[in-house]
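Novice: Sequence first, then the predicted structure:
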Amino acid sequence: MDAEHLEYFKAALEGRASVGWNVWFTANQQALAQHLSRPALLRLKFSKLDEAERLLAEAGIVPCSTAGKRYEMYCAQFSADVVDANGRPLPAIWRAAHGGAIGLLADGEQEAGQAKLLAEFRRVRKRGLQQAHEWLADLCFEGEMELSGGNADVGRSLLAVVVRAGSGHDLLDATAMIARELLEDLG
């Protein structure tokens, strides 16, 4: 395997890649096919960054684990029709998330955006505690990603919703505590 491929894997897994996994893989698939067996190429194509991490380990390279890694893995799950030329979510898709709450937050309408998110949480909570926990964990992840590499104001608002919604049950309080710590780390 070429050193440049391994360098991209490391950069992606450390959250430093300039383009997302799907864009990079499409551009490099033929070159990779010259170095990898068909099964290995298919594992890389479908297991994406998990397989890239395994290939790095085989080469003796250990990337630093960062929030950027989780974001890169998150973006790698998106279909090509909802990402830009760099493999990042399209602004219109991002703004429409959570029934438009993200767009409201991005426009500075904190109260309206947070109210929309809390209403969504209440609907999810009616379906059960496990779904509520997963929803809060996803929102906490989104907030952390926005803080680390996106719109910090949106990130703070998302984490504030997690803190507010997570009160009252041990399973939910754990996620709320993570969000609270992320907000406190900001100062």
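Specialist: Structure's in. What do you need? Numbering: from 1, shown residues only.

Novice: When you work out contacts or count neighbours from here on, use the C-alpha atoms and nothing else.
Specialist: Noted.

Novice: Can you name the element that comes right after the top helix by length along the chain?
Specialist: Secondary structure assigned by DSSP state H gives helix 129-149 as the longest helix of the chain. Proceeding C-terminally, helix 129-149 gives way to helix 152-165 as the next helix or strand, assigned by DSSP states H and E.

Novice: okay, now the one to match up with it:
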Amino acid sequence: MEQSHTVLFLYIDGKIRVFCKKNDEIIPLREQGIEAFALDDKLIGGDFWTWWRRKAGFIEGDKTDFCFIYDTFDSRLLLDSTKDNKISPFWSVEGIRYLFEKCNIATILHSANDIQIPFGKDPKKSCFTNLEFSLGIKSDVASAPETSIKEVKKEQESQTKHTTETEMERLLKEMYENRPSNQSR
């Protein structure tokens, strides 16, 4: 039976974290309670994709909605079947912002169509995604003065307040609000 997999792969500082939409929840995938590990970590058998397929129940031919976010490109991150995945019906800028806030990530996210979006306080690090965004922000935020970054963030926050909560934002909020306090991020 064909399944649908809605997944965000977050690869920062040589560690990968995986967030999956399952039913009405966004859940981080863990192995023995650990949420972030190297792509070749022995804990996951030395091969990230083999581990992920097993953990997620993925079978070739399943539908995918993948968002990849990475600070350093590693060819092991992308599957051939996802190379043309540029538009996501689920992963939105606002939802990614919410996830970054919960994970304490400050970065400038570069989309596949050269839109640069600052996340967090004082972002200096750059990350990249396979997705294309449509925000009308085309300036080079990474090299803009700090005041410009603050103005863009303020404008985005203002726009976000006037929009309704997306399904992903609602699920992420529920995940973190219902999370036991003794689990590590």
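Specialist: Cool, the structure landed. Because the structure is predicted, anything quoted here is derived from the model rather than measured.

Novice: TM between them?
Specialist: Once superposed, the chains reach a TM-score of 0.29 (TM-score structural alignment, normalised by the length of the second structure), with 82 aligned residues with a Cα RMSD of 4.9 Å.

Novice: Which residues in the longest helix of the first structure does the neighbour count mark as buried?
Specialist: 132-133, 135-137, 139-147 (16 or more other Cα atoms under 10 Å).

Novice: ok, those residues vs Ala12 of the first structure, which is closest?
Specialist: Met145 (14.6 Å; Cα to Cα).

Novice: got the contact list for the closest one?
Specialist: Going by Cα atoms under 8 Å, 6 or more residues apart in numbering, Met145 of the first structure touches Ala67, Gly68, Tyr71, Gly155.

Novice: Which of those residues lies at the shortest distance from Ala11 of the first structure?
Specialist: For those, the nearest to Ala11 of the first structure is Gly68 (9.7 Å; Cα to Cα).

Novice: The helix or strand hosting the closest one vs helix 129-149, what angle?
Specialist: If you go by DSSP H and E, Gly68 of the first structure is part of helix 67-75. Put simply, helix 67-75 of the first structure runs at 120 degrees to helix 129-149, going by axes from the mean of the first three to the mean of the last three Cα atoms, to 10 degrees.

Novice: And the longest helix seen in the second structure, what does it pack against?
Specialist: For the second structure, the longest helix by residue count, based on DSSP H, is helix 146-161. Using 3 or more Cα pairs under 8 Å, 6 or more residues apart in numbering; DSSP states H and E, the elements in contact with helix 146-161 of the second structure are strand 116-119.

Novice: which element follows the strand it packs on toward the C-terminus?
Specialist: As assigned by DSSP H and E, the chain's next helix or strand after strand 116-119 of the second structure is strand 126-129.

Novice: What is the end-to-end distance of stretch 11-26 of the second structure?
Specialist: End-to-end distance for stretch 11-26 of the second structure: 17 Å, by Cα to Cα, to the nearest Å.

Novice: Check which residues of that stretch are buried.
Specialist: Buried positions in stretch 11-26 of the second structure, judged by neighbour count with 16+ other Cα under 10 Å: Tyr11, Ile12, Ile16, Arg17, Val18, Phe19, Cys20, Lys21, Glu25, Ile26.

Novice: Touching, the first one and Phe48? I think so.
Specialist: No. With contact taken as Cα atoms under 8 Å, Tyr11 of the second structure and Phe48 are classed as non-touching, separated by 11.7 Å.
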